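A.B. asks: Attaching a predicted model along with its sequence, questions to come.
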Amino acid sequence: MRQSYSLDLLATMFSLGCLTLLFLPHLLSDLQWYFIAIILLVLVLFVLVKFCWYLSIIIVFGLGFLWSVAYSKQYLTNISPYIDKTLVVKAKVVDINTRQKTTAISPYYLSFSIFSISGFTLSNNIPISVYWDNTIAPKSGQTWQLTLKTKVMHSYLNEGGFDSQRFSIANRSLLSAKLVDAKLLDDKSNLKQLIVDLALPYIDLFDYRDILLALTFGDRSQLDESHRMVMMQTGIAHLMAISGMHILVVFGLSRLLVKIVLFFIPKRFIHFFVPIVIGWLSAFFYAWLTGFNPPTLRAILALSIWIYLCYKKNQISAWQKVNRIIALLLLFDPLMILSESFWLSCYAVISLIFLFEWLPIPQEIKYKKRWYMVRLLHLQLGLTMLLLPIQCFVFQGVSGVSILTNLIAIPIISLCTFPAVLFALIFSLMDCFYIALWCWSIADKSLEWLFFSLNWFNFLWLKIPANFYLLSFVGWLTVIIIRTGSWRRFSVTLAVIFMLLITPIFKQPHYRWRLDMLDVGHGLAIVIHDGKSAILYDTGAKWEKSSAVERIIIPFLQWHNLNVQGIIISHQHNDHVGGLDMLQYVYPKAWLMSSSSSFNNDYQCLAGNHFIWNELTFSVLWPNKLVDYAQNEDSCVVQISDGRFSVLLTGDLERNQEYQLVTKYQNQLTSTILQAPHHGSNTSSSYPFLNHVKPVKLLVSTSRYNPWKLPSSKVIRKYQDLQLDSYVTAKTGQISLFFDKQTWQLKTMRGEIKPRWYHDWFGSFPIYE
């Protein structure tokens, strides 16, 4: 018992050591790493001489910490020399090709494994994601010679937004590239692609091919956006990502089929472990086919431990199993700790164990079939309550109908759709055309019924502001209170705990007003707010399938629980006005001000106009007249002042208009903060203008890989000549200014708000360093 307890405690400490990877602002230098390693070595020698349990715990924690740091540094060291370079490489295709041959293939990202660069064979293959715009669709296992212009995944970093840089590191896709030239060296596909090629002609016949691909091969890259949104907003997206449930279904079906076959075999050839081993091999094969994503790896490992324990006839608790599995996974790959799917899977399993051990189903209904719906409701209601915290942190919202939709979706997917997909795949490989087609039809029809039902219930997706996140733990607190009966004796204590959970809701902002320049890539979006209501200056760009409003601005507004009262549009170029329609759809009561007469303006942006909003004075300095289509020279220039500090917002103002402003206003232009005109282009930021504004800080909104290479080197040197302290969103992420009555301060996401090693600028530094 003591040995088992010790092993579990050591596993926990190793996992906690890896957990520090989430919070480190910078990875250790080599000197720091070796210094800690030497200390641990001394402790190991001391433990060998005189055993000390507490030192053993510290040593294992330190080993987890050093292992995770070394693993991360090794990955970054392997790819760093190849960032922002033009390379000729030889690489194998990693991703399977599931594209339809009958339709034009739009560009997409494709994973390769580089094994040779400029003729030199690498000791370790380098994973890279290539933006593939060639007419030929590569297949998994093929070897290509590629000319690539490499870059690195550089996240738009904002509060409430998706952290694509952390996601890329967790999935080894930090290094990416644009394709310059491609030459096929070896067209031989691997076994995985051959299986895909046999099944794809069937799948392409059906309307729900995107979900069939996700369930069959784990390929979610072609999920229809409408399907994705419905699944997320109804809380069933987890059923379409290959995970433990799917692995267990494969194992269970295979085991059942083998048992049926063994029924017709003489008893002397039957062994207890034959169905289990074949079931495990089937599950392992399916996990390999779907790409060994982290959830399937965890499921396979858990299944393997269960089989091992059955063989050894050794019993350990569910908590011990989960603890050891997590430690083994992090030993195998510490970067999993950065993956949201890792946290979702582990948290869901822990919640299940907690639910059934602390709030079990009464024995009288546990094994009775007629109580199936009660058991399912117990599971869904309990999981919904316990999963609230992780849902809030990962998705910034929850589905209000997830209990109902999961009651519908889980039986359909686990009992009908997924088994049909498995049998369809088997019969497709056996070339049993009609049987395979019938199985695929059943799977597709079941998905049609499912989405028909989901569309009826897709109406209650609740966005949760950050100050409500502590309250999401009320589910855990409720289960503990019911189990322990503590409400009888500790009612006052529980009331205090509940008050602590709701305290953030009533927390008052520590600033008088705040301005945030969001990191929206090449574009502009500025939020001025007081912690409750906000005015936006520009809305970022609209892209082919999304916009800065959907991905960045609205998540930021909902993170801070802000109500948009007004929108100011500087001019009508896409990178400033692209998200306006979506923003007005979400906030229909917000007034609009612009310098374009073609908009349905509530207020006109004309020089001389001004208004007061929450003790802030908004003074319009430019333009002098409205135009039908507002361009750079017609940018709406607004000076915001609280009587002591001021901010000058300029849009994409050009040099000629800067001269006119200097002539008209002279020293009235003086402002504490200046939004750099036209993203730091050579066509603006003239010396006279900068000398009259005299900003303490200068903010530039642009992206790292913008084709115009903004801000320009000439403008940056101009800022340096005038000793102006400039900040660029491409490097800093979101820039936040906090104004009080007497003071103000500036914070950036990569600097002060959320400094993390995985948010660093990887590769060569830009001119504005």
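C.D. replies: That came through fine. Numbering: from 1, shown residues only.
A.B. asks: From here on, just use CA atoms for contacts and neighbour counts.
C.D. replies: OK.
A.B. asks: Am I right that A676 is in contact with T683?
C.D. replies: No. Look at A676 against T683 with CA atoms under 8 Å: they stay out of range, at 11.5 Å.
A.B. asks: Those two - which one has more neighbours?
C.D. replies: Each of A676 and T683 has its neighbours counted (other CA atoms under 10 Å); A676 has more, 26 against 16.
A.B. asks: Kindly indicate whether the most centrally placed residue in the chain is helix, strand or coil.
C.D. replies: In the chain, the residue lying closest to the centroid (CA atoms, centre = their mean) is F162, at 4.5 Å. Assigned with DSSP: H, G, I helix; E, B strand; the rest coil, F162 falls in the coil class.
A.B. asks: next, the one to line up against it:
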Amino acid sequence: MLIALMVGLVLGANFPGQILSGCGVALICVLMIVRDILRRESAAISPLLLFAAIGYLTIQPYLSPILPPNHVSRFADGKDLEITGVIADEPVQNEKRVKFILKAETLNQKEAVGKIRVTTDKKELNPELHFGDRISITGKLKRPHNFKNPGGFDYERFLAFQKIWVTAYAKKISKKDPEKGLRWHLEDPRRNISDFIKQYGEGKEETELLRASIMGDQSGISQDTYTQFQRVGVAHLIAISGLNIAVIGSVAFAFFRWFLSQFRFFLFRAWSRKVAAILSMFPVIYYGLISGMAPPALRSVVMVLVFQAAIIFEKEGDPINTLTVAAMLILAAHPPSLFSVSFQLSFSAIFAIIYGAPHFIRNQSEEKSSSENSPQDDNSNFDYIKRKLNVPMYSSLCAVLGTLPIGMLYFHQASLIGLLANIVFIPIYSYLVVVPGLASVFAYLTNIPAASYGISFCAKVLNISLSMLKACSDLSFAAITTITPSYLEIVLFYALCWALLNIRQKIDEFEKIEKIERIERIIKIAKITLIVILVAGIGDAGYWTYQRYFHKNLRITFLDVGQGNSALIELPGGQCILIDGGGLFDSSILDVGSGVIAPFLLQKKIMTVDTLVLTHAHEDHIGGLPYIAKNFNVKQVWMNGHGEETETYHNFNKIIQQKGIDAPQFSNIFGEHEINNVKLNILHPEKDFSPHKNLNVDSIVLKLEFKDISILFTGDIDKKVEKKLVDKYQDALKSTILVAPHHGSKSSSSDMFLDAVKPEYVVISLGWKNRFHFPKSEIIARYLQHKARIFRTDLNGAISVSTDGNSLEITPVTDALQPVE
């Protein structure tokens, strides 16, 4: 049933809008089930189809909503509005910005409904904001917009799953009377506890980690610290995860069971376990409330409560069914949870532990039993220690393997020391930080001195742990950047794990015939599965090997990086060239290198970039390159050597030096190069140019030629540079595709230049509704006058070009039409 529900949710997310069809399928299934009940026949297919239809329908309110006329999304027209509403979650802050969700009440003093994702600058934030505050803001409502690249993060869907369809940047904020509901009264003590931790925590980083582990607030953790946790493979420790809440539940259960066993009343009635399970629910719920009951924490609380309920109802012998019930309850309450990374990681880890660890332990026990008659002396103490270590070791191994493909899919990284690190750090963090930390929070209500001592103790433990963690993270082999697995590869990996676990099962001749036959059948299926995996794996590896290294076409992908430029060139034979790296003018919002370009490259199984080309050092061209240079195998960098003293440009050059990347002088790369029958010709600036104050003027202009097809990359050159190029190269500028100079600015794309280039296609790389209002209408008209077909990354998303040198195939992510000016 759970699998059918999940299939329905996936279908609903990928093919939304068919509500009537979904209702029809559900109705037919209900009628079929009623018929089978009346006939007293078993129903096999119809319940599965019903749950799939339910899954499809329950996701539709998020992706195909029917909104009222006064919903805020209907006013996203770019006009300044005065919006009044209540803050629906605790604001999240970084060094420059504050973000929160506003539940709207009025727009320009007229009643309105709906949620808004609000961002504001800290400099503009005079009042301190908290959950439940009623505020008034001035700003423009906008619909969220994705970077439309293959394999990219779907930001629009991410917000839609929170029922948010508009965003706003708040220019002014004023506070009004707060809405003092139940959650507001819960948030007030949370803030007091958070302030208390800040007061008695020792060291900023330790304090912020403690707040993250207990309060669920990760906003104060530096990116460097979070990266260290990721490299070591223990990033789950700094979240309110199922692990932390399970530890609280298990410690509370052990304590209450011990306490109740002191009373004969409970012992004689065999009530100690059940009552302990009931009592241990309260610390779990309390921990969830203290953490703010954010969706990940709420899911973890529900999961742990279901397992505790299984003890009460004596169903703990079937943990997989218990896990299934927990998943069903969570998906019933919030269907989009299925697409949450935390949901996927939590349930894959727990399922892997529940299913996998007993197989390892049972197989080892059987091996030990078969060697009991060995003439060697048995070291009982050693065996005892070994058995005690087996459970955490195998549990950690299963959790690491169970979450490995998901971590590669979303984070593009695998920790090579994660298994050992989890064995060491989980007990330290869980039993010496989380448990004492939560006990200190309890003590805070009655005994502040004791609570302060507990917080101080946790901070000292964290200080030592951070030193150990940093030493592990600094190991060169601690973690590796990984390619992004396809869904087929993820299925093959899990199928391989299942087959290897089951093919090792031992058959006990004294077991019942039915069980022996079942085990033999499972082993046979496992062997067949291994053969299928081998064949499919070879096919998959062959496909990607051909796509990477043996294709004969020239491929170019103009990436959607917002208001900037970035293009990937895949030469015949597999060499890769990346021209520019996009970048936002405020890199604190998003590192385009890690958030946009790297996921695209890894999805194409590219981990080596043979040449990085930086046309010029403005932020919208260089912004993503430092991350690529640092985290990919970059062999060579081409640039003109001229740039402003910005932090990004400094970091880029520093990484080049630290990694020893070849960066030849511009005079050595000027002119023509040929790689696998593809000609690359740098036309501008001059070989011995004198740097200009305006970096745009010195943009590298690069012409790419493959047989009869050519592409001209122009950076941000202006009309004066265009005239110089025409005077010098004349008809040699003619190109099949022109990458529009300066994003379609009216300072470029002169008639004289277009007459010389004679483009059949023009690609404009720019941001959606950018502040410069590019491309200018007169430039679009000029391209059309020259009979060029226009593609735009703001409308079409990423634009893929493939050519054999004779014919040309251009495929945009979306076939959006050029708007009429």
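C.D. replies: Arrived safely. Here the structure is a predicted model, which is why all the values come from computation and not from measurement.
A.B. asks: follow-up on the earlier one: quick check: neighbours shared by A676 and T683 of structure 1?
C.D. replies: Residues touching both A676 of structure 1 and T683 by CA atoms under 8 Å, 6 or more residues apart in numbering: none at all.
A.B. asks: In structure 1, which helix is the longest?
C.D. replies: Counting by DSSP state H, the longest helix found in structure 1 is helix 53-79.
A.B. asks: Any idea how many residues pack against K110 of structure 2?
C.D. replies: Number of residues near K110 of structure 2 (other CA under 10 Å) recorded here: 11.
A.B. asks: what sits against it?
C.D. replies: For K110 of structure 2, the contact set (CA under 8 Å, 6+ apart) is empty.
A.B. asks: repeat for S597 of structure 1
C.D. replies: Applying CA under 8 Å, 6+ apart to S597 of structure 1 gives the contacts 626-629.
A.B. asks: Can you tell me the SS state at the counterpart of I597 of structure 2 in structure 1?
C.D. replies: The pairwise alignment with structure 1 assigns I597 of structure 2 to I553, based on TM-score structural alignment. Recorded secondary structure, I553 of structure 1: helix (three-state DSSP).
A.B. asks: Could you do L471 of structure 1 as well?
C.D. replies: Recorded secondary structure, L471 of structure 1: helix (three-state DSSP).
A.B. asks: distance of it from P389 of structure 1?
C.D. replies: Going from L471 of structure 1 to P389 of structure 1 by CA to CA, to the nearest Å gives 8 Å.
A.B. asks: So these two - more neighbours on which side?
C.D. replies: Set side by side, L471 of structure 1 and P389 give different neighbour counts by other CA under 10 Å, the larger being at P389 (24 against 19).
A.B. asks: H692 of structure 1 belongs to a helix, doesn't it?
C.D. replies: Yes. Counting by three-state DSSP, H692 of structure 1 is part of a helix.
A.B. asks: I'd guessed it sits against N667; true?
C.D. replies: Yes. Assessed by CA under 8 Å, H692 of structure 1 is found in contact with N667 at 5.7 Å.
A.B. asks: ok, which stretches of the stretch 51-200 of structure 2 are helices?
C.D. replies: Using DSSP state H, counting those that start in this stretch, the helices of the stretch 51-200 of structure 2 run over residues 155-160, 182-200.
A.B. asks: want to throw those into TSV with mean neighbour count?
C.D. replies: As requested, these are arranged in TSV below (neighbours: other CA atoms under 10 Å):
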stretch	mean neighbour count
helix 155-160	17
helix 182-200	16
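A.B. asks: how about M245 of structure 1, what's its match in structure 2?
C.D. replies: Under the alignment by TM-score structural alignment, M245 of structure 1 pairs with L243 in structure 2.
A.B. asks: Could you list the buried residues of the host helix or strand of its match?
C.D. replies: Assigned by DSSP states H and E, L243 of structure 2 falls within helix 242-260. For helix 242-260 of structure 2, a neighbour-count test (16 or more other CA atoms under 10 Å) marks 242-254, 256-257, 260 as buried.
A.B. asks: Stretch 136-143 of structure 1 now?
C.D. replies: For stretch 136-143 of structure 1, by 16+ other CA under 10 Å, it's 138-143.
A.B. asks: Show where it falls in structure 2, residue numbers please.
C.D. replies: With TM-score structural alignment as the criterion, stretch 136-143 of structure 1 aligns to 127-134.
A.B. asks: just how off-centre is that stretch within its chain?
C.D. replies: 28 Å (CA atoms, centre = their mean, to the nearest Å).
A.B. asks: on that earlier part again, show me what the helix holding L243 of structure 2 is in contact with.
C.D. replies: With contacts defined as CA under 8 Å, 6+ apart, helix 242-260 of structure 2 is touched by 237, 266-267, 272-273, 275-277, 279-281, 283-284, 287, 297, 299-301, 303-304, 346, 430-431, 434-435.
A.B. asks: and those residues, which of them are in helices?
C.D. replies: Of the contacts of helix 242-260 of structure 2, the ones assigned to helices by DSSP H are 266-267, 272-273, 275-277, 279-281, 283-284, 287, 297, 299-301, 303-304, 346, 435.
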